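*Asks:* When you get a sec, could you give me coordinates for this:
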Amino acid sequence: MLGLAQLTKKLRRIPQAAKDAAKAAVVQGANEIAAVQRSLAPVDDGDLKDSIAVTPPGGTTPPYSQPGGSRTAGPEEAIVTAGNTRVRYAHLVEFGTAAHAAGGMFEGATIPAIPAQPFFWPGYRAVRRRVRSRVTRVINKAIKDAATGG
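*Replies:* Reported below is the predicted structural model:
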């Protein structure tokens, strides 16, 4: 039977083991999601496809990236984004545009509707369950290993 000191020692190991396992698993999952999104991205000159990036825990996403622009990832969070300072149109490709009249230098010109070419969210939805299951499995294994002293 375990003494209180041994039990306390085991219980203190568990949170850090789970966090360490989660970091590696979420980065692996984010890279998997990004790979699927890159495969679905329409290619004109390749800039959009190349702008799909994975930001690791503690990193900062590129400026003008979608969704959400520039922000810092949490300690156990990996963020997949599309867009950067050169590619500011990822959301327009994903969701399309409606026909509209131009303003500014080309005022009065009619801009035709551009159909949506979804790549970001379908890529995410295609693998999110598999990624979530893997992360859960890895965390559970890390907890069991820490509890048994492995």
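
*Asks:* CA only for contacts and neighbour counts going forward, please
*Replies:* Will do.

*Asks:* residue closest to the middle of the chain?
*Replies:* residue 80 (2.5 Å; CA atoms, centre = their mean).

*Asks:* Can you check my assumption that that residue lies in a strand?
*Replies:* Yes: Residue 80 sits within a strand when classified using DSSP: H, G, I helix; E, B strand; the rest coil.

*Asks:* Here is the second sequence; please produce its structure so I can put it next to the first one:
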Amino acid sequence: MATESRIIGLAKLQKKLNAMPQIAKDEIKRALEQSANEIVELAKKLVPEDTGALKDSIGWTYGDVPRGAMTLGKVFASKLATDLTITIYAGNSEAYYARWVEFGTQKMAARPYFYVSYRANKKRAKGRITRAINKAAKKVAASR
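*Replies:* A predicted model of the protein is given here:
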């Protein structure tokens, strides 16, 4: 259940991202990684634990998620700044039931852990990333 986003002015943004120096990208990556770690940490605290397989399957990546994992969301418009895109996921081939625990089934009540942790950290993550972008922009402006 991925959310779809559309970006207005995508070409202009892509041009600016391509011109961004690696130092600025590193600044933004640190903020993204810190935010992803906080979301994953909370999700692991909230997930019901029987065997521990589901808890162990929660994580984040810059690349493709494991087979059978559910993700919080993706941008579908283009491959916009793929090196600055993190995907947070839960589940894998062993813990394929991640969705069932999150949303419930006819015979089992929902025990949300995944989207709850995302929503709890969303505002803080957005602020951190915005500050990192502003800091990176100031570094870029100062170096040109």
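
*Asks:* TM value for the aligned chains?
*Replies:* Superposed pair, TM-score by TM-score structural alignment, normalised by the length of the second structure: 0.75. Supporting alignment: 121 aligned residues with a CA RMSD of 2.6 Å.

*Asks:* thinking again about what came up before, map the residue nearest to the centre of the first structure across to the second structure for me.
*Replies:* Mapped onto the second structure by TM-score structural alignment, residue 80 of the first structure lines up with residue 88.

*Asks:* Number of residues surrounding the aligned residue in the first structure for residue 125 of the second structure?
*Replies:* Taking TM-score structural alignment, the alignment pairs residue 125 of the second structure with residue 131 from the first structure. The number of residues packed around residue 131 of the first structure, counting by other CA atoms under 10 Å, is 19.

*Asks:* Also residue 63 of the second structure?
*Replies:* Around residue 63 of the second structure there are 11 other residues, counting by other CA under 10 Å.

*Asks:* Now do the host helix or strand of residue 126 of the first structure: distance to the chain's middle.
*Replies:* If you go by DSSP states H and E, residue 126 of the first structure is part of helix 120-148. Chain-centre distance of helix 120-148 of the first structure: 14 Å, with CA atoms, centre = their mean, to the nearest Å.

*Asks:* Let me see the contact set for the match of residue 80 of the first structure.
*Replies:* By CA atoms under 8 Å, 6 or more residues apart in numbering, the residues touching residue 88 of the second structure are 36, 40, 58-61, 71-72.

*Asks:* if I look at the residue nearest to residue 13 of the first structure when sequence neighbours are not counted, how far off is residue 91 of the first structure?
*Replies:* In space, and not counting its chain neighbours, residue 13 of the first structure is closest to residue 146: 6.0 Å by CA to CA, 6 or more residues apart in numbering. In this view, residue 146 of the first structure and residue 91 of the first structure are 43 Å apart by CA to CA, to the nearest Å.

*Asks:* same deal with residue 143 of the first structure?
*Replies:* Taken as CA to CA, the span from residue 143 of the first structure to residue 91 of the first structure is 39 Å.

*Asks:* cool, residue 60 of the first structure as well?
*Replies:* Residue 60 of the first structure is 19 Å from residue 91 of the first structure, by CA to CA.

*Asks:* Check residue 53 of the first structure too.
*Replies:* Residue 53 of the first structure is 15 Å from residue 91 of the first structure, by CA to CA.

*Asks:* tally of neighbours for the counterpart of residue 38 of the second structure in the first structure?
*Replies:* Aligned counterpart of residue 38 of the second structure in the first structure: residue 32 (TM-score structural alignment). As a burial measure, residue 32 of the first structure scores 20 neighbours (other CA under 10 Å).
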